[in-house]
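Q: Sequence and predicted model, in that order:
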Amino acid sequence: MYKQMFVYAAGKPLLVTLRNYTKADIEGMIAIQKESFPPPFPPELWWNEAQLREHAQRFPEGALCAEVDGQLIGSMTALLVGHEAVSSTHSWEQITDSGYIRNHNPEGDTLYVVDLCVIPAYRQYGIGKWLMLTMYEVVVHLHLTRLLGGGRMPGYKRYADQLTAQEYLERIISGELKDPVLSFLLRCGRMPVGVAEHYLEDEDSCDYAALMEWRNPFIGQQTI
């Protein structure tokens, strides 16, 4: 996959290239992680070389990056899973093989999001949304049923003593509350299908995530 587009911030255009990342991009991919998640974020949670090699070799169609003037500024990674893998409660570590995606199922009908990241200096350009929309194109191109993934709910910590995670999600959907991640996913066209407990160690989300999908409009529908 390779495409270019102009994106805008403060009325100024910026030429961005979206493409598949390869083993040659490992250094740049790790640099994205370092810039996006500086200390005190644990460095051991950044992508490592072994994980990135697996992404590029095992499922290159699900390894996307954004590039400006030769610099990688964002990325999105996914793998294929079967319906049975997500029909019951699962965690991020289980469904992504701790980010190594060695459990990638070439016969799977669901494109599962592993990670989405854009460095701070370019977040105002909407590049995260373009990466998401490009993953929708992958769903259509591969004739998959849907895209699915767990969305963090970092605003939930402030309301955890008042609302259940499901109630918090419903307040986001109704517009009563806003959440930096869930509201973004809704603007990208993702639809909520449930809440996962103990999904990812995440203090702000109280370890919850909202499972949110985008269904291929050209293929018959299913639910989780």
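A: Structure's in. What do you need? Residues are numbered from 1 along each chain as shown.
Q: contacts and neighbour counts: CA atoms only from here.
A: OK.
Q: does the residue lying closest to L116 once chain neighbours are set aside count as helix, strand or coil?
A: Distance criterion C-alpha to C-alpha, 6 or more residues apart in numbering; nearest residue to L116, sequence neighbours excluded, is M76 at 4.4 Å. Secondary structure of M76, reduced to three states by DSSP: H, G, I helix; E, B strand; the rest coil: strand.
Q: wouldn't M76 be in contact with P60 here?
A: No. Counting by C-alpha atoms under 8 Å, M76 sits too far from P60 to count as a contact (11.4 Å).
Q: These two: which is more packed in?
A: Each of M76 and P60 has its neighbours counted (other C-alpha atoms under 10 Å); M76 has more, 22 against 18.
Q: Next up, the contacts around that one.
A: With contact set as C-alpha atoms under 8 Å, 6 or more residues apart in numbering, M76 has these partners: G62, A63, L64, C65, V113, V114, D115, L116, C117, L131, M132.
Q: what about the fourth one, neighbour count?
A: Residues contacting C65 under the criterion other C-alpha under 10 Å number 25.
Q: any idea how far it lies from D25?
A: 9 Å (C-alpha to C-alpha, to the nearest Å).
Q: The third one too?
A: The span separating L64 from D25 equals 11 Å under the rule C-alpha to C-alpha.
Q: Do you have the strands of this protein handy? List them.
A: According to DSSP state E, the chain carries its strands in the segments 2-9, 12-20, 63-68, 71-81, 110-118, 146-152, 191-196, 209-215.
Q: putting a second one here so we can go through both:
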Amino acid sequence: MSERFVVVQSSTEMAVRLAEIQRACFPDLSEEELMRPEHYLSHQKVFPEGQHAVLDTETNEVVASSSDLRLNVDFDHIQHRYMDAVDNNYLTNHDPAGEWLYGADIAVHPDYRGHGLSTLLYDARHRLIRKLGLKGHVAGAMPKGYHLHPELSIEEYVQKVMAGDLRDPVLSVQLKRGYQVHGIIHDYLEDPTCGNYGVFICWLNPERQP
């Protein structure tokens, strides 16, 4: 796997392919919230270091990507809309002095799942955090399995996922990577599989902790 797939900084000629990957990954996300080529071009302009892509060296095709920006975070006030956090997907609210990396997007094309590509991207994000000396990584995780359990409140669902009683296709993976749940974000985005909720998660840079 490590020989076939490599992480690179995304570039302008990848923008159309990156948008195709996101659309394939998030068919239930509202049209307004999907990233388009012009959004990826903006990401590469405002914070190129925070934009990663995975290349399949056998085909030279982009098969996965992640987008991040730097922000300062108030953990006492986590309620926000996704589109506000990412400035309508353009990331032009990126703060070069921000002490946290905010995960705007991570997407692995459905045809390439099961190859550990999300692990490559998370490792790249964590390396960037260490390189820049940031406090850590935060994101609004999408609880994509919540719609399968209408009998549960979102709080009950997340507690069961945290306890290992239920497996969520997104949140469970992030918890295994050392992320912690900080709270529930209401009306985070428009996706019925998530009930429009987000789960505010945090990974702490061990090099910044006392």
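A: That came in fine, so what should we check first? Note that the structure is a prediction, hence the values are computed from the model and not measured.
Q: And the TM-score between them?
A: A TM-score of 0.90 describes the superposed chains when it is computed by TM-score structural alignment, normalised by the length of structure 2; 208 aligned residues with a C-alpha RMSD of 2.0 Å.
Q: Closest to F41 of structure 1 out of the contacts of M76 of structure 1?
A: When the contacts of M76 of structure 1 are compared for distance to F41 of structure 1, the smallest value, 14.4 Å, is given by C117; criterion: C-alpha to C-alpha.
Q: Now check structure 2 for the residue matching the closest one.
A: Mapped onto structure 2 by TM-score structural alignment, C117 of structure 1 lines up with A107.
Q: Wait, that match touches Q22, no?
A: Yes. Here A107 of structure 2 lies in contact with Q22, judged by C-alpha under 8 Å, at a distance of 5.9 Å.
Q: contacts for stretch 144-157 of structure 2?
A: When contacts are taken as C-alpha under 8 Å, 6+ apart, the neighbours of stretch 144-157 of structure 2 outside the stretch itself are L166, R167, D168, P169, V170, I184, P192, T193, C194, G195, Y197.
Q: In that stretch, which residues are buried?
A: Taking 16 or more other C-alpha atoms under 10 Å as the basis for neighbour counts, the residues of stretch 144-157 of structure 2 that come out buried are K144, G145, Y146, I154, Y157.
Q: what do you get for stretch 103-114 of structure 2?
A: Buried residues in stretch 103-114 of structure 2, defined by neighbour count with 16+ other C-alpha under 10 Å: G103, A104, D105, I106, A107, V108, H109.
Q: dump the residue contacts of the fifth one.
A: For A107 of structure 2, the contact set (C-alpha under 8 Å, 6+ apart) comprises I21, Q22, C25, A64, S65, S66, S118.
Q: can you rerun that using 10 Å?
A: When contacts are counted by C-alpha atoms under 10 Å, 6 or more residues apart in numbering, A107 of structure 2 is found next to 18-19, 21-26, 53, 63-67, 113, 117-118, 121.
Q: same check, this time on Q44 of structure 2
A: Applying C-alpha under 10 Å, 6+ apart, we find Q44 of structure 2 in contact with Q9, S10, S11, T12, A15, G50, Q51, H52, S67, Y90, L91.
Q: For the equivalent of S153 of structure 2 over in structure 1, give its distance to I173 of structure 1.
A: Using TM-score structural alignment as the criterion, S153 of structure 2 maps onto T164 of structure 1. To I173 of structure 1, T164 of structure 1 is 14 Å away according to C-alpha to C-alpha.
Q: before we move on, back to that, intersection of neighbour lists for A107 and Q22 of structure 2?
A: Residues touching both A107 of structure 2 and Q22 (C-alpha under 10 Å, 6+ apart) are A64, S65, S66.
Q: any idea which of these is closest to L175 of structure 2?
A: Among the shared contacts of A107 and Q22 of structure 2, and counting by C-alpha to C-alpha, the member closest to L175 of structure 2 is S66, at 17.8 Å.
Q: V118 of structure 1 against I73, yeah?
A: Yes. V118 of structure 1 is within contact range of I73, at 5.9 Å (criterion: C-alpha atoms under 10 Å).
Q: so what sits against both of the two?
A: Contact with both V118 of structure 1 and I73 is made by residues I32, Q33, E35, S36, C65, A66, I127, according to C-alpha under 10 Å, 6+ apart.
Q: Helices along structure 2, start to end?
A: Remark: helices assigned in structure 2 by DSSP state H are 15-25, 37-46, 82-85, 117-132, 154-163, 171-176.
Q: average distance between the first one and structure 1?
A: Going back to what we said before, that points to helix 15-25 of structure 2. Its matched residues in structure 1 lie on average 2.7 Å from helix 15-25 of structure 2 after superposition (mean C-alpha distance after the TM-score superposition for structure 1).
Q: If you count neighbours, what's buried in that helix?
A: Along helix 15-25 of structure 2, the positions that meet the burial threshold by neighbour count (16+ other C-alpha under 10 Å) are A15, R17, L18, A19, E20, I21, Q22, R23, C25.
Q: How many neighbouring residues does S30 of structure 2 have?
A: By other C-alpha under 10 Å, the burial measure for S30 of structure 2, its neighbour count, is 12.
Q: how near is it to I154 of structure 2?
A: Computed with C-alpha to C-alpha, the distance linking S30 of structure 2 and I154 of structure 2 is 20 Å.
Q: do L69 of structure 2 as well
A: Distance of L69 of structure 2 to I154 of structure 2, given as C-alpha to C-alpha: 27 Å.
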